[in-house]
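Trainee: sequence and predicted structure are below.
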Amino acid sequence: MRGPHNIWRLIRTGATFERTGAMKVALELLDLPPAVRIAARILGWPFKWLGLRGDMDQPPVLRAITALGPAYIKFGQLLSTRPDVVGPEMAAELRVLQDSLPAFDMDVARATVAQELGAPVDEIFAEFSAPVAAASIAQVHHARLRSDNSEVAVKILRPNIERAFMRDIDAFHFAARMIEILSPASRRLRPTAVIEHFHQVVRGELDLRTEAAAASEFHHNTEKDTGFHVPRVHWGLSSHSVMTMEWAEGTPLSDIEALRATGLDMQELGARIVQMFLSHALRDGFFHADMHQGNLKLGSDGDLIALDFGIMGRIDAYTRRVYAEILMGFIRRDYHRVAEVHFEAGYVPRDQDVDTFAQALRAVGEPIFGQDATQISTARLLSQLFQVTEQFGMATRTELILLQRTMVVVEGVGRTLDPSLNIWDASRPVVEKYIAEHMGPKAMVKDLVRVVQTLSRFGPRLPEMMEAYLTAQAEPKDDRPSARTKASFGWAGVGAIAALVWVWVIAGW
């Protein structure tokens, strides 16, 4: 129900930020233009009394976000990974949103498990702990199976979480549509499509069977990756609202002091997180799209352990090649090639000039190189990139939203471990390896083999295809083309079928 009633939800959002004092803090942190700050305060202040109070013991921004609900908490989790954008103090404050939210009642948790798995908790588990982590959508319990005494993690959805999420997303849809109506220039950013994409992602996160399937696929893809581990799913003890996985012991990546106390090479770990993400995205086209500190642990064996697979990203083979070429172009500072790739992929309208676009990209990229990462303002960099996309009429690519968002999150996590992390240096080995394997002569041969395999599947249908083609050519038509045109079509058809026969014979041989 995306009607005007959602105006109330949006007004209450602004009012809550005003009432909690979060509006002033947020506007200062985001370094917005003065006009935008003034407009936000004017629009929010008259409705201040309508805002939610939240937890008075929490600081303003955290208080506002937790009061507004799960969709807002998701956004707060993203900001918690970006100390370079919101500052280290605010990032540390928001880190509570990752896995330290208030848990729901144990009786409710046990009742949900019994209902979903068809047996009382004590019949399935020899031990079942109080919540060890609680996030916006679910909480996790440590348990031990009666069947084999193995340790497991039991994830349980929060009560009525689907209704709460859908209410927020409904309001987001309404806001996006209003923005498109009131600001035609914003339509190139496709706000409605972006919210719809977010909607689809969240729907998958609210069904733990979908998450279990994602975890299983991710485990299979990464099973041989050195230094990376994905726990196994217990399918027999998983359902819509409950998911059971093997227990993964380790130090949370949010506990920086504990990580340093182990004597770990923090620079290596920061780079490894970036490289693992890129490896999964480029090699498999399937990646963890919610890699904040709350979803990562460091095992006693030094392995990076991934948790929470509710939000996963998927990109096709062509998009992977485009993305790899763009990254490699920036790494090599070949801005003209980066511009060409954007045009070849259709990301920039054809009526734009490739040389001018390359020059604009150079203006964004060059200031980054030769500087320590701590001297680079990511907020300013993103602002410049936004200006470039606006100048050249680039539309938002919904298929890349999760990829780009996760790249930002992963860089943020890496910088909490190593403030001097240079994402371009960390990315280079992975991108170069991908390009060597997927864009060189060997890759061309592999592509040709796949084409032959695809065409060969039509082999058994060749006789009927030939018969249908010849019959169609023999049928009289009132609007038949000229003899020359008909002959050209005829020879083209015969040539195509002959080529298909040749491919079939060769493939069969």
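Mentor: Cool, got the structure.
Trainee: CA atoms for contacts and neighbours, from now on please.
Mentor: Fine.
Trainee: I'd say Val431 and Leu327 touch.
Mentor: Yes. With contacts counted by Cα atoms under 8 Å, Val431 reaches Leu327, the gap being 7.3 Å.
Trainee: pick out whichever of those two has more residues nearby.
Mentor: Val431 (25 against 18; other Cα atoms under 10 Å).
Trainee: how much space between that one and Trp502?
Mentor: The spacing between Val431 and Trp502, counted by Cα to Cα, to the nearest Å, is 37 Å.
Trainee: and what of Glu180?
Mentor: The spacing between Glu180 and Trp502, counted by Cα to Cα, is 53 Å.
Trainee: who has more neighbours, those two?
Mentor: Shown here are Glu180 and Trp502; by other Cα under 10 Å, Glu180 has more neighbours (17 against 14).
Trainee: find the nearest non-adjacent residue to that one, please.
Mentor: Arg187 (5.5 Å; Cα to Cα, 6 or more residues apart in numbering).
Trainee: now the element after the helix or strand hosting Arg144, going C-ward?
Mentor: Arg144 is located in strand 138-145, with elements delineated by DSSP states H and E. Once the chain leaves strand 138-145, the next helix or strand it forms, by DSSP H and E, is strand 151-157.
Trainee: surely Leu157 touches Ala138?
Mentor: Yes. Contact criterion Cα under 8 Å: Leu157 and Ala138 qualify, at 4.2 Å.
Trainee: common neighbours of those two, please.
Mentor: Both Leu157 and Ala138 lack any common contact, where contact means Cα atoms under 8 Å, 6 or more residues apart in numbering.
Trainee: returning to what we had before: which residues touch the strand holding Arg144?
Mentor: Taking Cα under 8 Å, 6+ apart as the rule, strand 138-145 contacts 103, 124-134, 150-158, 247.
Trainee: so for Leu157 and Ala138, which sits in the more crowded spot?
Mentor: The neighbour count for Leu157 versus Ala138, taken as other Cα under 10 Å, is higher for Leu157 (26 against 23).
Trainee: what are the ranges of the strands in the chain?
Mentor: Using DSSP state E, the strands of the chain run over residues 125-134, 138-145, 151-157, 228-229, 242-246, 251-252, 286-288, 296-298, 304-306, 312-314.
Trainee: so what's Ala133 up against?
Mentor: Ala133 touches 99-101, 103, 139-141, counting by Cα under 8 Å, 6+ apart.
Trainee: redo that, cut-off 10 Å
Mentor: If you count contacts by Cα atoms under 10 Å, 6 or more residues apart in numbering, Ala133 has them with 98-103, 139-142, 155, 294.
Trainee: can you select the buried ones from those residues in PyMOL?
Mentor: Only the buried entries of these go into this PyMOL selection, using 16 or more other Cα atoms under 10 Å:
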select buried, resi 98+99+101+103+139+140+141+142+155+294
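Trainee: one more structure, for comparison:
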Amino acid sequence: MKLLAARRLLRILRVVIRYRLDDLLLDLPLPVWLRLSRFLLPWRWLPRGKSELNRGAALRLALQDLGPIFIKFGQLLSTRRDLLPPDIADELAFLQDQVPPFPAEQSIALIEEQLGTSIASAFAHFEVEPLASASVAQVHAARLKTGEEVVVKVVRPGLRPIIRSDLAWLFIIARVAERASADARRLRPVEVVQDYEKTIYDELDLLREAANASQLRRNFEGSELLYVPQIHWDWCRPKVLVMERIYGVPVTDLEVLADQRTNMKLLAERGVEIFFTQVFRDSFFHADMHPGNIFVSTRTPWSPQYIAVDCGIVGSLTPEDQDYLARNLLAFFKRDYRKVAQLHIDSGWVPAETRVNDFEAAIRTVCEPIFEKPLKDISFGQLLLRLFQTARRFNMEVQPQLVLLQKTLLNIEGLGRQLYPELDLWSTAQPYLERWMRERVSPRSLLSNLQSQVEQVPHLATMTRDLLERASQPHAHDPAPPWRERGDHWLLRLIGAGLLLGAASLGLNGHMEAWPSWLLLAGGLYLVLRR
């Protein structure tokens, strides 16, 4: 592993030298000593001609040469035009769907190997020239024998060794950083790289992507918000995916969207609604929402519908994560910084000994300036920097399970900036979150949860009786103990204790004013105290 990482480091250094990426240090807001340190690099003293590439093109080509992990990093950066100079952002945008394709001969050979038949036998028509090429795969247009227009996605050959070497190097960097810096340990870089390792390898399995797309399509079946292409499962393999071909406008093609009189305000708001619907209603969200994967339907521009492709990376949250995020966001919207601080402490994200008042004041200082402003007036770059400083001061830990969610939020923000700069992200999201919180304690939701619990009761009763029988076997000659004779009563009291815990949980989360909380409390007391 270390030898593999060493080879990759040499490759990275060659790319840095070839494209003169050290020259970018002069343009970055780094300390003077760090900017000047580039002159200590040995290749700076070697004769070399003047580069014909501008800095944006040099960075783009360097990321392309370094492979899929670096290309994906460039894709994320391309959505953050508030953080990048325009010339660099424009160049990085080409990484979204204009990565150089691999030879068509390799693509055809891999497709035929995976399908076990020739291209002519599988398709009535197949376009050799790829429609688009990205970091992990490229797609070709085709038509099935049954007449459906489809696209055929095929994984780039030889990716695994490159990814394995990149990850080896990232793991070494992460471990060295953890040993050398307390700030790095707080960010838990090794766990972050482990999560990314799973994500990138999952992308290489197109059957997983097909399953993700089918699930997302089912979640939004008949929705006017989002359309997901149909998967043709008979032609899907681990390295080949065949799905319905869609016709839409790339979400960043603002001129075409304007020409067809697209309702840009509604389009931006629906993007936010789609994100929160996926995260909170379904707990299943598209986690690679860079502009190259998002299109807009041309059918109803006055009521625009998104089209999503490339579901290789998806994320999900536990009910606890969902509840925690929703309460934090609502507290932010209401500027209840004390509740935000207390939620962080209760969840263990910051040490239990943290002074709530100090943490509350720090959060207020960071967040107060962002409210009551349109998105275009908010510097999220500065906000993230100040939040990082606050995190370092209070030893806040980065949660690896939320890394995908954070990445998706950055993508959504970048799209929102381009589509409708006047969008007020907060006022768009707040009503949705409040409605979701109300539905969690609605009679229908409560009855659904109660039904789930009741279904477990017969199983629990059987388990309890089995335990009582086993416990009594060594002393079969002794009279049956009273607690065994009253096994059913103990079971009911156990259920009652569970209801009391549920009521207490709702009370601690601020829902004790709702009637379900009192119902749980009354039922629990009855079962525990009955004779």
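Mentor: Okay, I see it. Quick caveat, the model's predicted, so the values are computed rather than measured.
Trainee: give the ChimeraX command for selecting the buried subset of the contacts of strand 138-145 of the first structure.
Mentor: Selection of buried members from those for ChimeraX, criterion 16+ other Cα under 10 Å:
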select :103,124,125,126,127,128,131,133,134,151,152,153,154,155,156,157,158,247
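Trainee: now check the second structure for the residue matching Gly87 of the first structure.
Mentor: When the second structure is aligned by TM-score structural alignment, Gly87 of the first structure is paired with Pro85.
Trainee: list the contacts of that match.
Mentor: 27, 56.
Trainee: quick check: it vs Leu77 of the second structure, distance?
Mentor: Distance of Pro85 of the second structure to Leu77 of the second structure, computed by Cα to Cα: 11 Å.
Trainee: in stretch 30-41 of the second structure, what's buried?
Mentor: Residues of stretch 30-41 of the second structure classed as buried: 35, 38 (neighbour count, 16+ other Cα under 10 Å).
Trainee: what's the neighbour count on Pro481 of the second structure?
Mentor: Pro481 of the second structure has 9 neighbouring residues, counting by other Cα under 10 Å.
Trainee: pretty sure it contacts Gln473?
Mentor: No. Counting by Cα atoms under 10 Å, Pro481 of the second structure sits too far from Gln473 to count as a contact (12.0 Å).
Trainee: pretty sure Asp82 of the second structure contacts Ala89?
Mentor: Yes. Counting by Cα under 10 Å, Asp82 of the second structure touches Ala89, with 9.3 Å between them.
Trainee: looking at these two, which is more packed in?
Mentor: In this view Asp82 of the second structure and Ala89 are compared by other Cα under 10 Å, and Ala89 has more residues nearby, 22 against 18.
Trainee: need the contact list for the residue lying closest to that one once chain neighbours are set aside.
Mentor: Closest residue in space to Ala89 of the second structure, ignoring its immediate chain neighbours: Ser78 at 5.2 Å, by Cα to Cα, 6+ apart. Neighbour list for Ser78 of the second structure: 72, 84, 86, 88-96, 290-291, 411, 414 [criterion: Cα under 10 Å, 6+ apart].
Trainee: same deal with His219 of the first structure?
Mentor: By Cα under 10 Å, 6+ apart, the contact list for His219 of the first structure reads 213, 225, 228-233, 306.
Trainee: from the residues you listed, pick the one nearest Ala317 of the first structure.
Mentor: Asp225 (20.3 Å; Cα to Cα).
Trainee: which residue lines up with the closest one in the second structure?
Mentor: In the second structure, Asp225 of the first structure lines up with Ser223, judged by TM-score structural alignment.
Trainee: how close does its match get to Ile108 of the second structure?
Mentor: Taken as Cα to Cα, the span from Ser223 of the second structure to Ile108 of the second structure is 36 Å.
Trainee: among those two, which residue is more densely surrounded?
Mentor: Ile108 (17 against 11).
Trainee: ok, the counterpart of Thr398 of the first structure in the second structure - how many residues close by?
Mentor: Alignment note (TM-score structural alignment): Thr398 of the first structure maps to Pro400 of the second structure. For Pro400 of the second structure, the neighbour count with other Cα under 10 Å is 19.
Trainee: coming back round to it: now, the most widely separated pair of the contacts of Ser78 of the second structure?
Mentor: Lys72 and Pro86 (19.0 Å).
Trainee: out of the two, which sits in the busier spot?
Mentor: Using other Cα under 10 Å as the criterion, Lys72 of the second structure and Pro86 rank with Lys72 on top: 21 against 13.
Trainee: what about the residue lying closest to the more buried one once chain neighbours are set aside, distance to Phe73 of the second structure?
Mentor: Nearest residue to Lys72 of the second structure, sequence neighbours excluded (Cα to Cα, 6+ apart): Ser135, at 7.1 Å. Distance from Ser135 of the second structure to Phe73 of the second structure, counting by Cα to Cα: 11 Å.
Trainee: list residues touching both of these two?
Mentor: Here Ser135 of the second structure and Phe73 share the contacting residues Leu95, scored by Cα under 10 Å, 6+ apart.
Trainee: of these two, who's got more company?
Mentor: Remark: of Ser135 of the second structure and Phe73, Ser135 carries more neighbours, 23 against 13, as counted by other Cα under 10 Å.
Trainee: need the overlap of contacts for Val431 and Leu327 of the first structure.
Mentor: 321, 424.
Trainee: what's the match for Leu382 of the first structure in the second structure?
Mentor: Checking TM-score structural alignment: Leu382 of the first structure goes with Leu384.
Trainee: ugh, typo on my part, it should be Asn295 of the first structure
Mentor: In the second structure, Asn295 of the first structure lands on Asn293 (TM-score structural alignment).
Trainee: can you check Pro367 of the first structure too?
Mentor: Aligned by TM-score structural alignment, Pro367 of the first structure pairs with Pro369 of the second structure.
Trainee: can you name the residues that contact that match?
Mentor: 378-379, 383.
Trainee: quick one: it from Gln322 of the second structure, how far?
Mentor: Pro369 of the second structure is 26 Å from Gln322 of the second structure, by Cα to Cα.
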